[in-house]
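Student: dropping the sequence and predicted coords here.
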Amino acid sequence: MTSAIAKIRILLAEDQSMVREALAALLGLEPDMEVVAQAATGEAALEALRTHEVDVALLDIEMPGMTGIEAATRMHQERPGLSIVILTTFGRPGYLRRAMEAGAAAFLVKDAPTAQLAAAVRKVLAGERVIDPALAAVALAEGANPLTDREREVLKAAAGGATNAELAETLHLSQGTVRNYLSIAIQKLAVRNRAEAVRAAQDKGWL
């Protein structure tokens, strides 16, 4: 009698339920894979990781609250041996760099064929890195994120349209310091104002 195949245990985090369930069903068709937990947010994914035996985490970037990249950072801290695959609808070069810095071993766009995703899962479990080649080329051409962590923090907080006074209170900075960070970010991104700076940084995946 042959022994059963040891299945790769997958945690799948995706906020769109139809997409998540479709991915789970397709991966479940692979003979060596099993989706053992699903989550709609980064926070729920972290909780699922703590309550399930998981080999690979598939994380969407764009989730409400904690993003997939933020969840990946936390997961990598808590479970350094976990293999993390980042999935995204948006092929933004800055996302790739941030995902790798967060500890992800693979970065794929969501419209990739299921066979490609399944192959990526097997590869990261074997210790390999898998990066969408077109996105890797764009990321190399774009270069590194020119914004410092503090500039990113201020610009991200400014995305909601808060005034400098509100930003200063939220970030525990002086209004002058907030103005300086925003001014430097605007200069680095070669735009005219902070609204354009926010859009430019978001488009490149730098926030």
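Tutor: Here it is on my side, so go on.

Student: CA atoms for contacts and neighbours, from now on please.
Tutor: Noted.

Student: could you pull out the helices for this protein?
Tutor: For the chain, the helices defined by DSSP state H cover 17-28, 42-51, 68-78, 93-101, 114-125, 133-142, 149-158, 164-171, 175-188, 194-203.

Student: is it possible to export these to CSV including distance to residue 59 and mean neighbour count?
Tutor: Putting the helices of the chain into CSV (distance: least, Cα to Cα, whole Å; neighbours: other Cα atoms under 10 Å) gives the following:
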stretch, distance to residue 59, mean neighbour count
helix 17-28, 10, 15
helix 42-51, 8, 19
helix 68-78, 5, 21
helix 93-101, 10, 21
helix 114-125, 12, 17
helix 133-142, 17, 14
helix 149-158, 21, 18
helix 164-171, 28, 16
helix 175-188, 29, 17
helix 194-203, 19, 18
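
Student: of all these, which one is nearest residue 107?
Tutor: Taking Cα to Cα as the criterion, helix 93-101 is the member of the helices of the chain that comes nearest to residue 107, at 6.7 Å.

Student: quick one: closest of the helices of the chain to residue 61.
Tutor: Comparing the helices of the chain by their distance to residue 61 (Cα to Cα), the top pick is helix 68-78, with 4.0 Å.

Student: one more structure, for comparison:
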Amino acid sequence: MTEPIRVLLADDEHLIRGALAALLSLEDDLRVVAEAASGPEALAMARAHRPDVAVLDLQMPGSDGVAVAASLRTEVSECRTMIVTGHGRPGHLKRALAAGVRGFVPKTVSAQRLAEIIRTVRSGNRYVDPELAADAISSGDSPLTAREAELLELAADGAPVAEIAQRARLAQGTVRNYLSAAAAKLHAENRHAAVRIARERGWL
């Protein structure tokens, strides 16, 4: 009899993580060997338990699932990664694939289907939710530079330009220029609208 697939579950919502662990444990060939509630904890658990597959929530405290997957690619290279998310956006999918993620699925997927996808990922194949894949293809690549995206992210909570400039260690005029350029690229009337558009498309 072959060894069961060793699974790490990382999700900051305890109820969801617990329910998922219970449902996956019903599968004879799967074994949840570790759970985590944040990005740093997921990395620590993966280093300690060396799972075959890490099932990562996209949005977690500390660092998101894509950042964790990128770290695991080098630190625990035998571990295959997949993202399960309630916030699937085209830009997130592209980032995930670039980080070596093998599976990308919405949280609406059934536990039975998730178990099948874990097996698919473990065997070295890839699974991407068809709807998310179609959205990613139709949305195109982000027109924003890395610096423009960074400053829009800092502007997302409504911080004034002076505060953004201080946090980014840039002159206020430079920050205004970057934010104006980002808004123009996104055809947004101001930086707040630019943040909303970029987030909707998964570019932030």
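Tutor: Received the coordinates, thanks. Predicted model only: the values in this text are computed from it and were never measured.

Student: if we can go back for a sec, nearest to residue 87 of the first structure, out of the helices of the first structure?
Tutor: Nearest to residue 87 of the first structure among these is helix 68-78 (8.4 Å), distances taken as Cα to Cα.

Student: with the second structure overlaid, how far apart is the closest one on average?
Tutor: Once the two are superposed, helix 68-78 of the first structure sits an average of 1.7 Å from its aligned residues in the second structure (mean Cα distance after the TM-score superposition for the first structure).

Student: how far away from the center of its chain is stretch 161-177 of the first structure?
Tutor: 27 Å (Cα atoms, centre = their mean, to the nearest Å).

Student: same deal with stretch 100-112 of the second structure?
Tutor: On the basis of Cα atoms, centre = their mean, stretch 100-112 of the second structure is displaced by 12 Å from the centre of the chain it belongs to.

Student: picking up where we left off before, can I get the helices of the first structure in a markdown table with distance to residue 36 of the first structure?
Tutor: Rendered in a markdown table, the data for the helices of the first structure read as follows (distance: least, Cα to Cα, whole Å):
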| stretch | distance to residue 36 of the first structure |
| --- | --- |
| helix 17-28 | 9 |
| helix 42-51 | 9 |
| helix 68-78 | 16 |
| helix 93-101 | 23 |
| helix 114-125 | 14 |
| helix 133-142 | 29 |
| helix 149-158 | 34 |
| helix 164-171 | 39 |
| helix 175-188 | 43 |
| helix 194-203 | 33 |
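
Student: quick one: residues contacting the residue nearest in space to the middle of the first structure.
Tutor: With distances taken as Cα atoms, centre = their mean, the residue of the first structure nearest its centroid is residue 69 (3.0 Å). Contacts for residue 69 of the first structure were tallied using Cα atoms under 8 Å, 6 or more residues apart in numbering; they are 59, 61, 86, 98-99, 102.

Student: out of those residues, which comes closest to residue 153 of the first structure?
Tutor: Minimum separation from residue 153 of the first structure among these (Cα to Cα) is found for residue 98, which lies at 14.2 Å.

Student: residue in the second structure paired with the closest one?
Tutor: Residue mapping for residue 98 of the first structure onto the second structure gives residue 95, with TM-score structural alignment as the criterion.

Student: what sits against that match?
Tutor: When contacts are taken as Cα under 8 Å, 6+ apart, residue 95 of the second structure is in contact with residue 66.

Student: the second structure: which residue goes with the residue nearest to the centre of the first structure?
Tutor: Across the alignment, which pairs residues by TM-score structural alignment, residue 69 of the first structure is matched by residue 66 of the second structure.

Student: likewise for residue 191 of the first structure?
Tutor: Residue 191 of the first structure is assigned residue 188 in the second structure as its aligned equivalent, the criterion being TM-score structural alignment.

Student: count of neighbours near that match?
Tutor: When neighbours are counted by other Cα atoms under 10 Å, residue 188 of the second structure registers 17.

Student: if I look at it, how far off is residue 4 of the second structure?
Tutor: 51 Å (Cα to Cα, to the nearest Å).

Student: same check on residue 57 of the second structure?
Tutor: Look at residue 57 of the second structure and residue 4 of the second structure: by Cα to Cα, they are 22 Å apart.

Student: higher neighbour count, the two?
Tutor: Legend: neighbour count by other Cα under 10 Å for residue 57 of the second structure and residue 4, higher for residue 57 (29 against 13).

Student: so what's the more buried one up against?
Tutor: Under the criterion of Cα under 8 Å, 6+ apart, the contact partners of residue 57 of the second structure comprise 10-12, 64-65, 83-85.

Student: can you tell me how far it is from residue 1 of the second structure?
Tutor: Residue 57 of the second structure sits 31 Å away from residue 1 of the second structure, going by Cα to Cα.

Student: still on that earlier bit, touching, the match of residue 191 of the first structure and residue 194? I think so.
Tutor: Yes: counting by Cα atoms under 8 Å, residue 188 of the second structure touches residue 194, with 5.2 Å between them.

Student: for whichever residue in the second structure pairs up with residue 15 of the first structure, which non-adjacent residue is closest in space?
Tutor: Residue pairing (TM-score structural alignment): residue 15 of the first structure is matched to residue 12 of the second structure. Residue nearest to residue 12 of the second structure in three dimensions, not counting chain neighbours: residue 37, with 4.1 Å by Cα to Cα, 6 or more residues apart in numbering.
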